[in-house]
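In: okay, here's the prediction I keep looking at, along with the sequence it came from:
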Amino acid sequence: MKKRDTLILGGIAAAIALGGAVFFTNSKVLAQYRGKYPPIVQKLVDKFGLNTTEVDKVMEEVQAERGTRMQEMQATRHAEIETKLTQAVQDGKLTEDQKTQILTKIAEMEPVQNRAAETEGWFNLSAEERQAKMDEMRDAREQRRAELQAWEDSLGVDLDEILGYDIFGGYGGHGGRGGFGGGQGFKGMPSQNTLSN
């Protein structure tokens, strides 16, 4: 019995790792599911009569692993941005001071863009509570986006032109969840926000 539960929990972890990322990147889907868990996990819990405490532990482990991967991706992204900014300084498109200000702003923003941390503990919320939290997050992102655009304008540079994508764009779009593309897609590509409106 214990071995069977271990195998099933391992299967749940694999299902979450493979399908959970897609599920949780779409905030509309996240808000709409009614159970404690994503539908696929809830079906496994119901079908095999799993201990929900154990399932909660697995869900939290998977979420922690996702957070670690996000940190690794942010480090790679930061290095690529720094390389492009250095090239822009060499090409005369930026001053060294502007580059420093941009890198400082990026460092300030990285903790804010950590969606895994923002959604920690959401498994225990009702659909209405999740929706309220997502509405708060969306409003905060929109406010940050407006502030960052004003900051970029005051700096006198077009980061979209220099980097090839909108670094402070937010969630969704080509980069998804604040990744490359910053939610706005690469130059010339429509963002997810544009497509869904």
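Out: Perfect, I can see it now.
In: from here on, just use CA atoms for contacts and neighbour counts.
Out: Noted.
In: biggest helix in this structure, by residue count?
Out: When the chain is scanned for its longest helix (criterion: DSSP state H), the result is helix 52-90.
In: for that one, packing partners?
Out: Contacting helix 52-90 under the criterion 3 or more C-alpha pairs under 8 Å, 6 or more residues apart in numbering; DSSP states H and E are the following elements: helix 2-15, helix 96-109, helix 115-118, helix 159-163.
In: quick one: buried residues of it?
Out: Within helix 52-90, the residues that count as buried by 16 or more other C-alpha atoms under 10 Å are 55-56, 58-60, 62-63, 66-67, 70, 74, 78, 81-82, 84-86, 88-89.
In: give me the angle between it and helix 96-109.
Out: Following axes from the mean of the first three to the mean of the last three C-alpha atoms, to 10 degrees, one obtains 170 degrees for the angle between helix 52-90 and helix 96-109.
In: helix 52-90 to helix 2-15, inter-axis angle?
Out: Using the same axes, to 10 degrees: helix 52-90 against helix 2-15 is 30 degrees.
In: just to revisit the earlier point, and the helices and strands packed on helix 52-90: which comes nearest F48?
Out: helix 2-15 (8.1 Å; C-alpha to C-alpha).
In: which SSE is immediately downstream of the closest one?
Out: Where DSSP states H and E defines the elements, the next helix or strand beyond helix 2-15 is helix 21-25.
In: C-terminal to that following helix, what's the next element?
Out: Sequence order places helix 27-32 as the next helix or strand after helix 21-25, per DSSP H and E.
In: and the contacts of that following helix?
Out: For helix 27-32, contacts defined as C-alpha atoms under 8 Å, 6 or more residues apart in numbering pick out 23-24, 38, 127-128, 130-131, 134.
In: in that helix, what's buried?
Out: By neighbour count, with 16+ other C-alpha under 10 Å as the criterion, the buried positions of helix 27-32 are 30-31.
In: put this next to the previous one:
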Amino acid sequence: MVVRAVSNPLALAVLACLWERPMYPYEITTTLRERNKEDSIRLNFGSLYAVIKALEKNGFIVVDRVEREGKRPERIVYAITEAGDRETTEWLRELLEAPAKEYPAIETGLSLLPLLPPAEVSHLLRARLASLDRDIAERERSTQAALLQRLPELFMIEFTFKLAMLRTEREVIAGYADSIDAGTLGGQQTWAQMHRLLAEGHSKADVLRRLGEIVDGEVSSTA
């Protein structure tokens, strides 16, 4: 994995806009929003200016010209450099070719799931499913509208990818919730016992000691 001088994904979006033609910052923002890139790239005006300054500092973009219309403030128009052009294509190739370790919030939540009791986790996962269902339904409607407008698939590709990822997440989360409700998730009995003991007033240290003995005994019996 290449360590990039400017690694914020918004920087790549800026470079992609300037790859087309010189633009001023507000025009870059408008272009990204018109193309619905906010769904895949975190965009805010404050971050945009910081990214632009970083790209300029590293020689990927330069000031092309300064414009002024009437009494309006000056507008700085930026253009991509040859180095910026190379950075854009190399960065894009890397993103498409090499899987990168990402840290989705749901993955963090699932990794710490035993801290909450099973019934509460099930309730929270069911609430997440409801949110996912609403998101998926809205995206499906948008996809159909786009198809009716006969937009080429190329211009919908990140949208359909996101929809596929949401559907997969929904399937997996539903499976976890169903297993918890049925009491069939591996290790759930120990997990439930931990929270029963905590609810009875046992200390965390005592509960963890007991559970450690139970787990050690289960491992020994299967060895």
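Out: All right, it came through fine. All of these numbers come straight from a predicted model, not from anything done at the bench.
In: give me the TM-score for these two chains.
Out: TM-score of the superposed chains, computed with TM-score structural alignment, normalised by the length of the first structure, equals 0.30; 100 aligned residues with a C-alpha RMSD of 5.7 Å.
In: picking up where we left off before, would you turn the contacts of helix 27-32 of the first structure into a markdown table with distance to D160 of the first structure, secondary structure and neighbour count?
Out: Converted to a markdown table, the contacts of helix 27-32 of the first structure look like this (distance: C-alpha to C-alpha, whole Å; DSSP: H, G, I helix; E, B strand; the rest coil; neighbours: other C-alpha atoms under 10 Å):
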| residue | distance to D160 of the first structure | secondary structure | neighbour count |
| --- | --- | --- | --- |
| F23 | 29 | helix | 15 |
| F24 | 27 | helix | 17 |
| P38 | 36 | coil | 19 |
| A127 | 36 | helix | 18 |
| E128 | 36 | helix | 13 |
| R130 | 33 | helix | 21 |
| Q131 | 31 | helix | 17 |
| M134 | 27 | helix | 18 |
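In: and which of those residues is nearest F48 of the first structure?
Out: Looking across those and measuring by C-alpha to C-alpha, the closest to F48 of the first structure is P38, at 15.7 Å.
In: give the next helix or strand downstream of the helix ranked longest in the second structure.
Out: Secondary structure assigned by DSSP H gives helix 118-148 as the longest helix of the second structure. Downstream of helix 118-148 of the second structure, the next assigned helix or strand under DSSP H and E is helix 157-182.
In: which strands or helices does that following helix pack on?
Out: Packed against helix 157-182 of the second structure by the contact rule (3+ C-alpha pairs under 8 Å, 6+ apart) you find helix 118-148.
In: and the helix it packs on, how far from the chain's centre?
Out: Relative to the centre of its chain, helix 118-148 of the second structure is centred 16 Å away, using C-alpha atoms, centre = their mean, to the nearest Å.
In: quick check: buried residues in it?
Out: Across helix 118-148 of the second structure, burial judged by 16+ other C-alpha under 10 Å covers 118, 121-122, 125-126, 128-129, 132, 136, 139, 143.
In: go on, stretch 82-97 of the second structure?
Out: For stretch 82-97 of the second structure, a neighbour-count test (16+ other C-alpha under 10 Å) marks 84-85, 87-88, 91 as buried.
In: so which of those is the closest to K204 of the second structure?
Out: K204 of the second structure has its nearest neighbour among those in W91, at 47.7 Å by C-alpha to C-alpha.
In: got a list of what that closest one touches?
Out: With contact set as C-alpha under 8 Å, 6+ apart, W91 of the second structure has these partners: L12.
In: just after the strand or helix carrying it, pick out the following helix or strand.
Out: Element membership for W91 of the second structure, per DSSP H and E: helix 82-97. With elements assigned by DSSP H and E, the helix or strand that comes after helix 82-97 of the second structure is helix 105-111.
In: re earlier: so can I have TSV of the buried residues of stretch 82-97 of the second structure showing distance to L55 of the second structure?
Out: Converted to TSV, the buried residues of stretch 82-97 of the second structure look like this (distance: C-alpha to C-alpha, whole Å):
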residue	distance to L55 of the second structure
G84	8
D85	12
E87	10
T88	11
W91	14
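In: which among those residues gets closest to V14 of the second structure?
Out: Taking C-alpha to C-alpha as the measure, V14 of the second structure lies nearest T88 of the buried residues of stretch 82-97 of the second structure, at 9.5 Å.
In: hmm, the closest one is touching V14, no?
Out: No - taking contacts as C-alpha atoms under 8 Å, T88 of the second structure lies outside contact range of V14: 9.5 Å.
In: burial count for E67 of the second structure?
Out: With neighbours defined by other C-alpha atoms under 10 Å, the count for E67 of the second structure comes to 13.
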